[in-house]
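Participant: coords please:
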Amino acid sequence: MPRGSKESYSSKQKRMAQHIEEGYKKKGASRKKAERIAWATVNKETGGAAKKKKSSRKKTTH
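Facilitator: The predicted structure follows:
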């Protein structure tokens, strides 16, 4: 995955970032600055990109 890719974020996190970005654009911030602030806010509030949950079930060897 290339650096800066947003693939691993959940759809909820992407919607949240979009909403925050739109708010900053309305306040007069540039597109790049609004996007940077939006993703920083999402990372701070949600703990970053969503990690795939690993199975807690252990494999048994019979």
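Participant: when you work out contacts or count neighbours from here on, use the C-alpha atoms and nothing else.
Facilitator: OK.
Participant: can you tell me which residue is nearest the centre of this protein?
Facilitator: The centroid of the chain falls nearest to residue 9 when counting by Cα atoms, centre = their mean (4.3 Å).
Participant: which SS class is that residue?
Facilitator: Secondary structure for residue 9, judged by DSSP: H, G, I helix; E, B strand; the rest coil, is coil.
Participant: one more, for comparison:
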Amino acid sequence: MPEQSWSDKRERQYKEIKSSQKKRGASTDRAEEIAARTVNKNRARSGEAKSASKSSTRGSSPQKRGGKRSGNRQGPGGPTKDQLYNEARKHNIKGRSSMTKKELENALGR
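Facilitator: A predicted model of the protein is given here:
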């Protein structure tokens, strides 16, 4: 419980998120960080925090977003040509250097 100014509701929320992250295999430190960030963002969105950034007050809540911004860098068009090329190199596909993105996708069976 990092913050003394949190309400009982926020304390329960923190404990629940931390517990959930631990069940998913996160380390204790990482689980505490995620829980604290989520609770603080929710406090900012509801006006409980003294200050809040624009990114904290706009957009969907962390619970609704559900990791949509995490690590996935493929974007709406799928993987980039470079990503496909690297995958083709791992699979040792011949002629990959002269292939287009579409040809790489076909060669990889996408």
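Participant: still on that earlier bit, the second structure: which residue goes with the residue nearest to the centre of the first structure?
Facilitator: With TM-score structural alignment defining the correspondence, residue 9 of the first structure maps onto residue 6 in the second structure.
Participant: check residue 32 of the first structure too.
Facilitator: Pairing criterion TM-score structural alignment: the partner of residue 32 of the first structure within the second structure is identified as residue 29.
Participant: try residue 19 of the first structure
Facilitator: By TM-score structural alignment, residue 19 of the first structure lines up with residue 16 in the second structure.
Participant: can you name the next helix or strand after the longest helix along the second structure?
Facilitator: Ordering each helix of the second structure by length in residues (DSSP state H) puts helix 28-46 first. Stepping forward along the backbone from helix 28-46 of the second structure, the first helix or strand reached (DSSP states H and E) is helix 54-57.
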